[in-house]
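Chemist: Turn this into a model:
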Amino acid sequence: MHRLTARFKLPFALAIGLAASPAAAQEAFVGVYVHEVGTPLTFAVEEEGADIELGYRFARSEALGFIGKPQPYVLASLNTAGDTSFVGGGLSWRVDAGPVYLRPGLGLVVHDGPDRRVSARTGNRTDLGSRVLFEPEIAIGVAVSERLSVEASWVHISHAQLFNSEQNPGIDMMGVRLNLQM
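Modeler: Have a look, this model is predicted:
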């Protein structure tokens, strides 16, 4: 069973609560991700498992028309092996090309990973260096029906060395998510 730290329980509950409230949502999503995929943007933090991601994308924001009317979103990602989980929110844009589309996004997350962790194998620090992380993501999707779409998605979390100039391993997740328009 995954243990959530005390400081993580409230943000996790809020994200789940928002994701469960259909009143203001445009799109609910659920995904399954491989946790800690090796890419040039990260180095090994020695975590395992899969991630289950739940979230909501709200209606496109008319107030943010000057940046293309993005959809605000909230998400919660739970790691099945008890490693780093996170909650957060951000903005995503859907760029349609017929039934296929591209969905870039950018958000901030708060995670429950350790404050300090050192690899027994290498002696390197493997903690994420900051409690607050950026969450850029990109997906390519296809509409399956009028209300359902499927996306292949990459999610990255790190702080880009803005919050700690000495520590920024980051974690990449890759997976698939289903989106249901409300």
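Chemist: From here on, just use CA atoms for contacts and neighbour counts.
Modeler: Fine.
Chemist: and the residue nearest to residue 176 when sequence neighbours are not counted, what element?
Modeler: In space, and not counting its chain neighbours, residue 176 is closest to residue 152: 4.7 Å by Cα to Cα, 6 or more residues apart in numbering. Element membership for residue 152, per DSSP states H and E: strand 148-157.
Chemist: Could you also give me the structure for this second sequence? I'd like to compare it with the first:
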Amino acid sequence: MVFAPDTEIALRTVVNLINTAANGRETLATEAELDLFLEKERFSGSRTRDAAELASVHELRSRLAALWTVDEDTAVAAVNGLLREANALPQLMKHDGWDWHLHATTMEAPLADRMSTEAAMALVDVIRSKEMDRLLVCEAEDCDAVLLDLSRNRSKRYCDTGNCANRAHVAAYRARQAAVR
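Modeler: I've put the predicted structure just below:
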């Protein structure tokens, strides 16, 4: 394990959120799709379930996606901005079957504030651990999804949104076979 369990969960949620708009496909277009996303990610707390909430999550997704390819100083400024905007106040919480973990907003805070704070707190750990190089973009030529490399040998190169790794391996195999002929 590279990070604390709640940090890894938050980082995976960020990856999954960013990838709802990967490769030109929008899979978070409706309030119902947001409901399903949040249920799958086990994200709890108050909700307004309206278009404004969905728009705020889309805006957050764009801000988080931009963080995936920036340098450390730019990431620090963005993360500090997210925490400042949400009036973050870290505290230990235990709820909904989760053991002790950090929250930096109340369960009543707006959804986008809670999501941005969870993401920012996880990214704080990434930055402090000097692990920004674990935030990657898929190496498949036709994919712009992001990924989080938590492997020991830092070998992850392809996203989990489709079959990018399989397609790349098949293409490499076919290229080797063609070279032999």
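Chemist: what's the TM-score for these two chains?
Modeler: Superposed pair, TM-score by TM-score structural alignment, normalised by the length of the second structure: 0.27. Supporting alignment: 89 aligned residues with a Cα RMSD of 5.6 Å.
Chemist: Please point out which parts of the strand holding residue 152 of the first structure sit buried.
Modeler: 148-157 (16 or more other Cα atoms under 10 Å).
Chemist: separation between the residue nearest to residue 176 of the first structure and residue 13 of the first structure?
Modeler: 26 Å (Cα to Cα, to the nearest Å).
Chemist: Equivalent analysis for residue 176 of the first structure, please.
Modeler: Residue 176 of the first structure is 23 Å from residue 13 of the first structure, by Cα to Cα.
Chemist: who has more neighbours, the two?
Modeler: Per other Cα atoms under 10 Å, whichever of residue 176 of the first structure and residue 13 has more neighbours is residue 176, with 18 against 13.
Chemist: ok, the more buried one to residue 53 of the first structure distance?
Modeler: With Cα to Cα as the criterion, residue 176 of the first structure and residue 53 of the first structure are 10 Å apart.
Chemist: One more: residue 35 of the first structure?
Modeler: For residue 35 of the first structure relative to residue 53 of the first structure (Cα to Cα), the value is 11 Å.
Chemist: if you count what's nearby, which of the two comes out ahead?
Modeler: Each of residue 35 of the first structure and residue 53 has its neighbours counted (other Cα under 10 Å); residue 35 has more, 24 against 21.
Chemist: my guess is that one contacts residue 174, does it?
Modeler: Yes. Counting by Cα atoms under 8 Å, residue 35 of the first structure touches residue 174, with 7.2 Å between them.
Chemist: now the strands for the second structure?
Modeler: 91-95, 98-103, 135-137, 146-148 (DSSP state E).
Chemist: which stretch among those comes nearest residue 120 of the second structure?
Modeler: strand 98-103 (10.8 Å; Cα to Cα).
Chemist: For the closest one, buried residues please.
Modeler: 102-103.
Chemist: just checking, what packs against it?
Modeler: strand 91-95 (3 or more Cα pairs under 8 Å, 6 or more residues apart in numbering; DSSP states H and E).
Chemist: can you give me the angle the strand it packs on makes with strand 98-103?
Modeler: 150 degrees (axes from the mean of the first three to the mean of the last three Cα atoms, to 10 degrees).
Chemist: Tell me the buried residues in stretch 133-153 of the first structure?
Modeler: Buried, per 16+ other Cα under 10 Å, within stretch 133-153 of the first structure: 133-142, 148-153.
Chemist: now what about that stretch, what contacts it?
Modeler: 99-111, 154-160, 174-182 (Cα atoms under 8 Å, 6 or more residues apart in numbering).
Chemist: Just the buried subset of the residues you listed, please.
Modeler: 101-111, 154-159, 174-180.
Chemist: Just say helix, strand or coil for residue 10 of the first structure.
Modeler: helix (DSSP: H, G, I helix; E, B strand; the rest coil).
Chemist: tilt between the helix or strand just after the strand holding residue 152 of the first structure and strand 148-157?
Modeler: Downstream of strand 148-157 of the first structure, the next assigned helix or strand under DSSP H and E is strand 171-181. Interaxial angle of strand 171-181 of the first structure relative to strand 148-157 (the same axes, to 10 degrees): 150 degrees.
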